[in-house]
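K.L.:
following is a predicted model, sequence given first.
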Amino acid sequence: MKAFLKNQYDKLIHYLMVYPCNFEITDPGNPYKGKIDYPLMFSQYNNFVNTLINNGVKVQFLDLINSPSQVFSRDIGFVVGDILFISKMKSPERIHEPAALIKFAEKYNIRTYHMQNHIEGGDVVLHDEVMFVGMSRRSTLEACSEVQEVLNSNNIPVKVIPINFDNKKLHLDCVFNSIDKDRCILSSYVYDTDIIKSHFKKVISLKDEDADVLASNFVCLGNNTIVTSNKTTAKLLFEEGVNAIYSDYSEVIKAGGSFTCSTLPILREHN
């Protein structure tokens, strides 16, 4: 099986996901703890998966680990070029989640690199010649240097760029996302806006209240099509000429993640 990614918007071929069998909010400070409507949550998740499949995406599910947050498969790894980087998780309740990804990679003979420093896939936004990495509570500058060394040694021409943002937000993909080669969506929670803007011709600004409900956490399927759980994003992108598909994901969002968080892309078309 092949893995290859150079950005987040080329035609999507293959996603890895984890069915939310053990889904639970464990954060005592989350006001939705103990308030998940599970039948609705499963229905919303199934609708999202069916939307992906109906748009030609191959979806495979990783083995279950006893983790309440495993549905957020984005965090356990990320692909750059033809290398699948296995994340080193910082949260104690999630440190075993990459084991399912390692097992999958071994079964299908996918080229991997195991990170020695803390980094999570939710902080990685790959954009052709650059890889933005959010300096969150769970990703480090040391990890940025480590990834850069691996890319350099494998002749993968991608520059790793650390991005500072408000650490009250869990990951970079909660406050920033690319739409295509020329456009991105960005909230004021990102501090290094000038760095990001230098790599895009157009930046669409997102209001803080929309970022708070994960309006930037959409997925690009290619062919100018995105799937979003936020009606404001759907409207903004529709006005930009993007085919924006809205799908309700409110029950999963209660735990702090939406569509980007719930999907680990391993293959997109490339020239």
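P.N.:
Cool, the structure landed.
K.L.:
make it CA atoms for all contacts and neighbour counts henceforth
P.N.:
Noted.
K.L.:
who's in contact with the longest helix belonging to the chain?
P.N.:
Secondary structure of the chain per DSSP state H: the longest helix is helix 38-54. By Cα atoms under 8 Å, 6 or more residues apart in numbering, the residues outside helix 38-54 that reach it are 20, 58-59, 247-252.
K.L.:
mind doing that once more with 6 Å?
P.N.:
249, 251 (Cα atoms under 6 Å, 6 or more residues apart in numbering).
K.L.:
check stretch 166-178 too.
P.N.:
Against stretch 166-178 from outside (Cα under 6 Å, 6+ apart): 122-123, 134, 136, 184-187, 189, 211, 214, 216-217.
K.L.:
second structure for comparison follows:
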Amino acid sequence: MIQLNVTNEFSPLKAVVLGCADSNGSTPKLEDAYDPKSAAHIKAGTYPTIEDMVKEMEAVAVVFKKYGVTVYRPETIESYNQIFSRDIAFVIEDKFIKANILPDREREYEAIEHVWSQIPKENRIIFPEEAHIEGGDVMPHGEYIFVGTYRGDDYSNYITARTNMEAVKFLQEVFPDKKVKSFNLRKSNTVAEDNALHLDCCFQPIGKGKCIIHREGFLEEEEYNWLIDFFGKENCFHIDKKEMYHMNSNIFSISEDVIISEKNFTRLNTWLRSQGFTVEEVPYYEISKQEGLLRCSTMPLIRE
């Protein structure tokens, strides 16, 4: 059995599910793209190759090995995108929660059956059908659970809206002792620079009481301000629209002091080092073309 434990984004990591890219399939058709950034790269003929994505993911696996982290990988499904393991499930405390994802992606979940089967039955949570949720929108933070959502009446018009208010309410029922705080995110099916696909595309708490944030990702000024007040202005690293597009808030903490980041994030990585973090730089630019980065492709199971 796996003894799950995740209460925040940055306590020392002991075990994680890292996605895989070995059999990603050919470049999808434009009409099959799930997000505007993938669509733009399909159109431009710059969609990433399997070879490049495998190399990038292996670079992350090497960093995990260096820090003694146990790494689980999904079983390979022929010609299927299995990179973003955070979308399909997430852990809060000792609960393993199956995300309620786009129906087309259900098979991704079957590929981590070897992990799911090691979780005690009473700790496996399945959301009701009407409650849509993906792990990129969910961040445990001590007594809080931060959740990205979209509250517009036109929710069903956005393939980029992945977590609804039914899911927020259900999460509060599962964790009655936590404060579930939701944030209304900006969505676009067509313009990647205007689309916060998940909460971790425009915000992420890191160690030492700091966070990375993109103001325009939030539809409600007061919810953005709440986060600034919560962390303190001096602890918030603001990223601009271009940096948000390149997924600067989607890095991954191995501990309070160690962060895996993309090697091209020069401004961010310089700031992180100035704040006393050890930055493990990896190439992840090709994977970012699918509107996901390091946090999206990792699903922590155990943190100290």
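P.N.:
Nice, I can see it. As the structure is a computational prediction, the values presented were derived from the model and not from experiment.
K.L.:
superposed, what's their TM-score?
P.N.:
The TM-score (TM-score structural alignment, normalised by the length of structure 1) is 0.90; 264 aligned residues with a Cα RMSD of 1.9 Å.
K.L.:
for structure 2, just list every one of the helices.
P.N.:
For structure 2, the helices defined by DSSP H occupy 36-44, 50-66, 85-88, 106-110, 113-116, 165-174, 221-231, 241-245, 266-274, 285-288.
K.L.:
now the second one: buried residues?
P.N.:
Yep, that's helix 50-66 of structure 2 we're talking about. 50, 53-58, 60, 63-64 (16 or more other Cα atoms under 10 Å).
K.L.:
the fourth one now?
P.N.:
If you call a residue buried by 16+ other Cα under 10 Å, then helix 106-110 of structure 2 has these buried ones: 108-109.
K.L.:
what does W226 of structure 2 align to in structure 1?
P.N.:
For W226 of structure 2, the aligned position in structure 1 is I195, judged by TM-score structural alignment.
K.L.:
aligned partner of R94 of structure 1 in structure 2?
P.N.:
R94 of structure 1 maps onto R105 in structure 2, by TM-score structural alignment.
K.L.:
for that match, what are its contacts?
P.N.:
If a contact means Cα under 6 Å, 6+ apart, then R105 of structure 2 has no contacts.
K.L.:
on that earlier part again, would you format the helices of structure 2 as CSV with distance to A99 of structure 2 included?
P.N.:
Converted to CSV, the helices of structure 2 look like this (distance: least, Cα to Cα, whole Å):
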stretch, distance to A99 of structure 2
helix 36-44, 22
helix 50-66, 22
helix 85-88, 5
helix 106-110, 9
helix 113-116, 12
helix 165-174, 10
helix 221-231, 24
helix 241-245, 24
helix 266-274, 30
helix 285-288, 21
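K.L.:
which of those sits most buried?
P.N.:
Mean neighbour count, computed with mean count of other Cα atoms under 10 Å, is highest for helix 85-88 among the helices of structure 2, reaching a mean of 27.
K.L.:
just give me the mean distance for that one relative to structure 1.
P.N.:
Here the mean offset of helix 85-88 of structure 2 against structure 1 after fitting is 0.6 Å, by mean Cα distance after the TM-score superposition for structure 1.
K.L.:
measure N223 of structure 1 to N243 of structure 1 for me?
P.N.:
9 Å (Cα to Cα, to the nearest Å).
K.L.:
mind putting the contacts of stretch 166-178 of structure 1 into CSV with distance to F165 of structure 1?
P.N.:
Compiled in CSV, those are given as follows (distance: Cα to Cα, whole Å):
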residue, distance to F165 of structure 1
G122, 13
D123, 11
G134, 7
S136, 7
C184, 16
I185, 14
L186, 11
S187, 10
Y189, 6
A211, 13
L214, 15
S216, 14
N217, 15
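K.L.:
if I look at V60 of structure 2, how far off is I92 of structure 2?
P.N.:
For V60 of structure 2, the distance to I92 of structure 2 - Cα to Cα - is 23 Å.
K.L.:
ok, Q204 of structure 2 next?
P.N.:
Applying Cα to Cα to Q204 of structure 2 and I92 of structure 2 gives a distance of 16 Å.
K.L.:
what's the answer for R215 of structure 2, then?
P.N.:
Distance from R215 of structure 2 to I92 of structure 2, by Cα to Cα: 26 Å.
K.L.:
again, but for D137 of structure 2
P.N.:
Taken as Cα to Cα, the span from D137 of structure 2 to I92 of structure 2 is 13 Å.
K.L.:
more neighbours: which of those two?
P.N.:
Taking other Cα atoms under 10 Å, D137 of structure 2 and I92 do not tie; D137 has more neighbours (26 against 21).
K.L.:
who are the contact partners of that one?
P.N.:
With Cα under 6 Å, 6+ apart, D137 of structure 2 has these contacts: 147-148, 198-199.
K.L.:
rebuild those residues as TSV, extending it with distance to A40 of structure 2 and neighbour count.
P.N.:
Formatted as TSV, the contacts of D137 of structure 2 follow (distance: Cα to Cα, whole Å; neighbours: other Cα atoms under 10 Å):
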residue	distance to A40 of structure 2	neighbour count
V147	27	28
G148	24	33
H198	18	30
L199	21	29
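K.L.:
which two of those residues have the greatest separation?
P.N.:
Longest distance between any two of those is 9.0 Å, between V147 and H198; criterion Cα to Cα.
K.L.:
quick revisit: by how much does the longest helix of structure 1 deviate from structure 2 on average?
P.N.:
For helix 38-54 of structure 1, the mean deviation from structure 2 after alignment is 1.6 Å (mean Cα distance after the TM-score superposition for structure 1).
K.L.:
Provide the aligned range in structure 2 for that helix.
P.N.:
Under TM-score structural alignment, the match for helix 38-54 of structure 1 is residues 50-66.
K.L.:
repeat that for stretch 238-245 of structure 1.
P.N.:
By TM-score structural alignment, stretch 238-245 of structure 1 lines up with residues 273-280 in structure 2.
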